[in-house]
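>>> What follows is a predicted protein model with its sequence.
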Amino acid sequence: MKNNNLILLLLAFCITTFTNGQHRKKNIEEKAPVEIAQSPKLVVGIVVDQMRYDYLTRFWNHYGEGGFKRLVNDGFNCKNNHFNYSPTSTGPGHASVYTGTTPATHGIIGNNWYDKETGEEVYCAGDDSYESVGTTSDAGKMSPHRMITTTITDQLRLHTQQRGKVIAVSLKDRGAVLPGGHTANAAYWFEGGNTGNWITSSFYMDALPQWVNSFNASDEVEAYKKPWNTLKPINTYVESGLDANSYEGVLDGETTNTFPHDLPTIWEANSQFELLRKTPYGNSITADFALAALEGEDLGADTITDFLAISFSSTDYVGHFFGVNSKEVQDTYLRLDQDLARILTVLDEKVGVGEYTVFLTADHAAINVPAYLADQKIPAGYLDMDGMREEFNEFLQYKYGTTDVVKNISNYQIFLDHKILTNLDIDLDDAEEEIAKELLTYEAVNQVYTGHQMWTNEYTEGIPYILQNGYNQKRSGDILFVPRPGFISYGRTGSTHGSPMIYDTHAPLLFYGKGIKQGSTVDRTEIPDIAPTIAALLGIAFPNGTTGKPIGEVLQ
């Protein structure tokens, strides 16, 4: 009996040991390997110039399934995405998207700004130390040298030991130069004028590659010299204002601002190929060239991640000229939707479904035409800058005995002459405060902050937070002023941007493709979050000035 019990115990022990061993083996086999980073063959960064977030929702029912809707439905939509700095303009926008920080750190404080060291106005991408490539004009004398931090594209190049390619394209030079970063293989932009060619700078190369020469020699750009009529019946464009109105510009050679726009007839009056910038055809040309770059540079052809940066600029030109409520803007976005669908289809074919990652955002948004808003009884209007300057000069003459204490007024900033203030024995902080108080008495000025406030305080919300993120200690002015909501310094037709107000800061942010979750969030995200999100996805170092944070909800 004892022997039988012993045998049963031994048998039970063996079974238990075997079972536990099988469980351990199964657990080891079922444990998924840790994926430390995603490796898409290609990252495509898309910046749509002057795109408001509500262009997604306003024109939603007109979009096809393959463009904006595909990115939203199959990707991740950040619905409450904002620029967290001002000025909200193209140069700072592109730099902030790609550096993961703001003008306070990357140094691009405007498209143009007053240089305190030279006493001259400088352009964000201008660089006379380089020559034009592909043209005899000065349009190619560009480089990213004024941007003092790295970009996500730079970090990709560094991480891959320069093996990952970076190509940037845009109608605007700054829309290609700044996203491309300091180490891009190439950045290309559209010359327009009487050539309609794509050009570059000797910063990148000494001669255009054959595929660019072939594109320039083809008839692809000339094919867009055709009338611009609406893509769909104009009576279905109920999401925009009347076609004939007083809030839009009139193209040279036309007598009305209504559809159709006969481009061949007004071609010469509008500097030939320059005219295409103010039409949706400029975006289509950009898409054509981007796809030629995809093919010509073999982007996404191997397992080393490449980067294609595309900026669509015609949306900005059309918005400035016709205004955000125009049928021209609506038609431009419906046609852009088709161009996006075309790009995604080619990416599927050339790179492979699930093998690439895309993000889409804007470089700023825009205000509705203040004249239109005022006619709707909404507080809005225009700054009388000449009248303000005259009144301001009277104040300076009375207070200091000279207007020379001010060196420059631009980008809603005032630059003081520190040497003259010292010679007059006037304390800089006192002068800043006295001038700020004077500006605050002007009807069209809503808020004023001094450089001293920007230096000594740490703002975390509201307008001062946005201003401080745009304030660069070495490059910005001594006094910053903010117009009343709805008020701009601009002509009475068309829309503009640049302010810290929400109509200029609320822009789309969509992620799609490899490593991206499907979903959306209404939590606040900010433009500097884009670069670190892509860096976290790729498992590479953040750009060296990064102040944004990865958006965790986006990543798988």
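Structure received.
>>> Going by C-alpha atoms from here, please, whenever you check contacts or count neighbours.
Will do.
>>> Let me see the residues that make contact with the stretch of helix or strand residue 360 belongs to.
Element membership for residue 360, per DSSP states H and E: strand 356-362. If you take CA atoms under 8 Å, 6 or more residues apart in numbering as the criterion, strand 356-362 is touched by 40-52, 93, 300, 347, 507-516.
>>> tell me what the helix or strand just after that strand is packed against?
Tracing the chain past strand 356-362, the next element assigned as helix or strand by DSSP H and E is helix 370-375. Applying 3 or more CA pairs under 8 Å, 6 or more residues apart in numbering; DSSP states H and E, we find helix 370-375 packed against strand 381-382.
>>> Which strands or helices does the helix or strand following the strand it packs on pack on?
With elements assigned by DSSP H and E, the helix or strand that comes after strand 381-382 is helix 385-400. When contacts are defined as 3+ CA pairs under 8 Å, 6+ apart, helix 385-400 sits against helix 428-439.
>>> alright, now check it against this:
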Amino acid sequence: MKQFTCVGGWLIAGLLWFTSVAPVSAEGPKLLVLLVVDQFRADYVETYGGQWSGGLRRLIDNGAWFTEAAYPYLNTVTCAGHATIATGAYPSTHGMISNSWWDRALSQSVRCTFDPDVEVVSYGIPHEPGESPNRLRVPTLSDELRLQLDSDARVVTFSLKERSAIMLGGHLADVVTWFGRNNAWVTSSVYTKRPIPFLADFIQASPIEVLHGTRWSRTLAATNYLYEDDIEGERPPANWEGTFPHLLEGEQGLPDEQFYERWRTSPYSDEALGQMAVAALEQLQLGQRASTDYLAIGFSALDHVGHRFGPKSHEVQDVLIRLDATLGRLLDELDRWVGQDRYVVGLSADHGVSPIPEQMIALGFDAGRLRFRLVREHLESVLEQLLGPGPHVAGMAANSVYLVPTAQRQLAQNPQLRVGVLEGFKEIPGIQKVFFADTLAERRLSEDHLERAAALSYYPGRTGDLVYVLKPYWMSGAAASHGTANFYDRRVPVVLFGANIKAGRYASVASPADIAPTMAHLVGVTLAQVDGRVLAEALQ
């Protein structure tokens, strides 16, 4: 039995759990594994790689490592990055331009996965908004795997974040699980109407709350870490200091919101995801049947920690050391259950991260923090001088300014007013360049790399009217952040490992968008809309 649904203009078959067996080729890998480490800067491999001896080390040393890989687009954030890795397309194609954007019809910001028409299926407290992939405009690698090759393929994804798990899982996954806003593991009714039995058993047997009172200390001796432990500009979670150790404890001595936030901001959350993946590997026999299956994990701890402590912190280094161990155990289990020559791994990140601005200022660089309230006030002042009394700004999100309809019409009719707006916008400290969005659709091949980056993040109806690009070392938000076209945000690792992969270091042009087309090639699947390429130089 199949239920057919139209999603983003294409027809997909909503498949029931593990039914309808289709013949598959005996050749090629039997399990595709995507590992996405949130906020994993490419230079962490060179800078901190000497601290690793487990899974990260094995992937780098024995895999095909594309040392110059980078995203070519502007909005280097989680939802856009995971969608790009899963589809092989850029935001201008897949439509997931950011973690959220301004919805003109609703007059509010909406999350990339927010869907009030579906329900959350919870393994704990059920009350939170629905989430789904309904805004994703192209099929993912796993969708095409099931549609073209084998409807019995099992598709499993895990992450702390809904936007990570859902983008990696696409529209047709079986098990898509994330840690919800109400501090419970959850999924969406898009994928299942009830908790998955093996996962419910695992969660009951491995409660997060047993970690209450645990101290997160350095894994290695302090002398093995680079830089100082407490650096200017760090912003630890409430009631944590800037130095080790860090106590995973609730505010009242019981598991509460503070405890769960501390758990997210620690390597223990990555370890939980690794354990869940191993449970799925065993219980669902991933890669152990005639079908080719798909397993994807979005490791989120590095992002939570990096935002708070910055890229030079001991905390970031220790998260990577422990992730190295977690991945080592996962690879060992893949060898055991699937076999070394029967799976292929793609390792990458959704984005990098900026240095902490205060640290760059201390070194004499032009750096700082952009305050959205001040940006909006300045732009309103500029627009009032040009257009008359406002307000003229409806909202701000995704490196964009969204104007009210009257301001849109006035500017569309008068090129001189548009020039005035651009000049006024560039007076704001930290702004490098500004574009009117309606000029970007045809500029994806622009020789101006910033214009091209903005164009590759542009999607009609979602991007605002004005798109701005920040200068290097300028940012907004936490201690350190991302979301710009600067190279430290765009450059991330791309590593392929396993069946039919030729190990080595490759300096050729590459992008995380190349992972899905390459994996699709290995299993004989054709992706519908891709901006990436097959990394043929790394194939045996």
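Noted; the coordinates are in hand. Everything numeric here is computed off the predicted structure, so don't read it as measured data.
>>> tm score of chain vs chain?
Laid over one another, the chains give 0.90 as their TM-score (TM-score structural alignment, normalised by the length of structure 2), with 511 aligned residues with a CA RMSD of 2.0 Å.
>>> that older thread, just the contacts of strand 356-362 of structure 1: which are in helices?
Among these, the members falling in helices (DSSP state H) are 93, 347.
>>> ok, now how distant is the equivalent of residue 465 of structure 1 over in structure 2 from residue 458 of structure 2?
Using TM-score structural alignment, the partner of residue 465 of structure 1 in structure 2 is residue 452. Here the criterion is CA to CA, to the nearest Å. By it, residue 452 of structure 2 lies 10 Å from residue 458 of structure 2.
>>> what about the longest helix in structure 1?
Using DSSP H, we find that the single longest helix of structure 1 is helix 2-30.
>>> Is there a neighbour count for residue 127 of structure 1? I'd like the number.
Neighbours of residue 127 of structure 1 under the rule other CA atoms under 10 Å: 18.
>>> Which residue, other than its chain neighbours, is closest to it?
Residue nearest to residue 127 of structure 1 in three dimensions, not counting chain neighbours: residue 142, with 4.8 Å by CA to CA, 6 or more residues apart in numbering.
>>> How about the contacts made by the one you found?
Residue 142 of structure 1 touches 125-128, 130-132, 173, 177, 201, 203, counting by CA under 8 Å, 6+ apart.
>>> out of the residues you listed, which one sits closest to residue 337 of structure 1?
Distance to residue 337 of structure 1 across the contacts of residue 142 of structure 1 (CA to CA) is lowest for residue 173, with 23.1 Å.
>>> returning to what we had before: higher neighbour count, residue 452 and residue 458 of structure 2?
Neighbour count, other CA under 10 Å: between residue 452 of structure 2 and residue 458, residue 458 has more, with 30 against 21.
>>> Surely that one forms part of a strand?
No: read with DSSP: H, G, I helix; E, B strand; the rest coil, residue 458 of structure 2 is coil and lies in no strand.
>>> Quick check: it touching residue 98?
No: with contact defined as CA atoms under 8 Å, residue 458 of structure 2 and residue 98 do not form a contacting pair (10.1 Å).
>>> picking that back up, need the counterpart of the residue nearest to residue 127 of structure 1 in structure 2.
Correspondence of residue 142 of structure 1 to structure 2, assessed by TM-score structural alignment: residue 131.
>>> What of residue 516 of structure 1?
That one, residue 516 of structure 1, aligns with residue 501 by TM-score structural alignment.
>>> Could you do residue 412 of structure 1 as well?
With TM-score structural alignment as the criterion, residue 412 of structure 1 lines up with residue 399 in structure 2.
>>> do residue 402 of structure 1 as well
Match for residue 402 of structure 1 (TM-score structural alignment): residue 389.
>>> Spatially nearest residue to the residue nearest in space to the middle of structure 2, not counting backbone neighbours?
For structure 2, the residue nearest the mean C-alpha position is residue 78 (2.9 Å; CA atoms, centre = their mean). Distances taken as CA to CA, 6+ apart place residue 350 nearest to residue 78 of structure 2, at 5.5 Å, with adjacent residues excluded.
>>> wait, what's in contact with the one you found?
Going by CA under 8 Å, 6+ apart, the list of residues near residue 350 of structure 2 reads 36-40, 76-82, 85, 492.
>>> Next one: residue 83 of structure 1 relative to residue 368 of structure 1, how far apart?
18 Å.
>>> And these two? Which one has more around it.
residue 83 (28 against 21).
>>> corresponding residues in structure 2 for stretch 119-131 of structure 1?
Aligned by TM-score structural alignment, stretch 119-131 of structure 1 falls on residues 107-119 of structure 2.
>>> Can you get me the centre-to-centre distance for the matching stretch and its chain?
Centroid separation for stretch 107-119 of structure 2 versus its chain: 18 Å, with CA atoms, centre = their mean, to the nearest Å.
>>> OK, contacts around residue 188 of structure 2?
Neighbours of residue 188 of structure 2 in contact, by CA under 8 Å, 6+ apart: 118-121, 130-132, 176.
>>> re the thing from before, what's the matching residue for the residue nearest to residue 78 of structure 2 over in structure 1?
Under the alignment (TM-score structural alignment), residue 350 of structure 2 maps onto residue 363 of structure 1.
>>> how close does its match get to residue 383 of structure 1?
From residue 363 of structure 1 to residue 383 of structure 1 the distance is 24 Å (CA to CA).
>>> Surely residue 264 of structure 1 and residue 225 touch.
Yes: proximity of residue 264 of structure 1 to residue 225 meets the contact threshold set by CA under 8 Å, at 6.0 Å.
>>> Quick one: the strands in the stretch 1-150 of structure 2, in order.
For the stretch 1-150 of structure 2, strands defined by DSSP state E, counting those that start in this stretch occupy the ranges 2-7, 10-15, 31-37, 64-66, 100-103, 108-111, 120-122.
>>> So which of the ones you listed is nearest residue 538 of structure 2?
Comparing these by CA to CA, strand 64-66 comes nearest, at 6.1 Å.
>>> mean per-residue distance, the closest one to structure 1?
Following superposition, strand 64-66 of structure 2 is found to deviate from structure 1 by 0.3 Å on average (mean CA distance after the TM-score superposition for structure 1).
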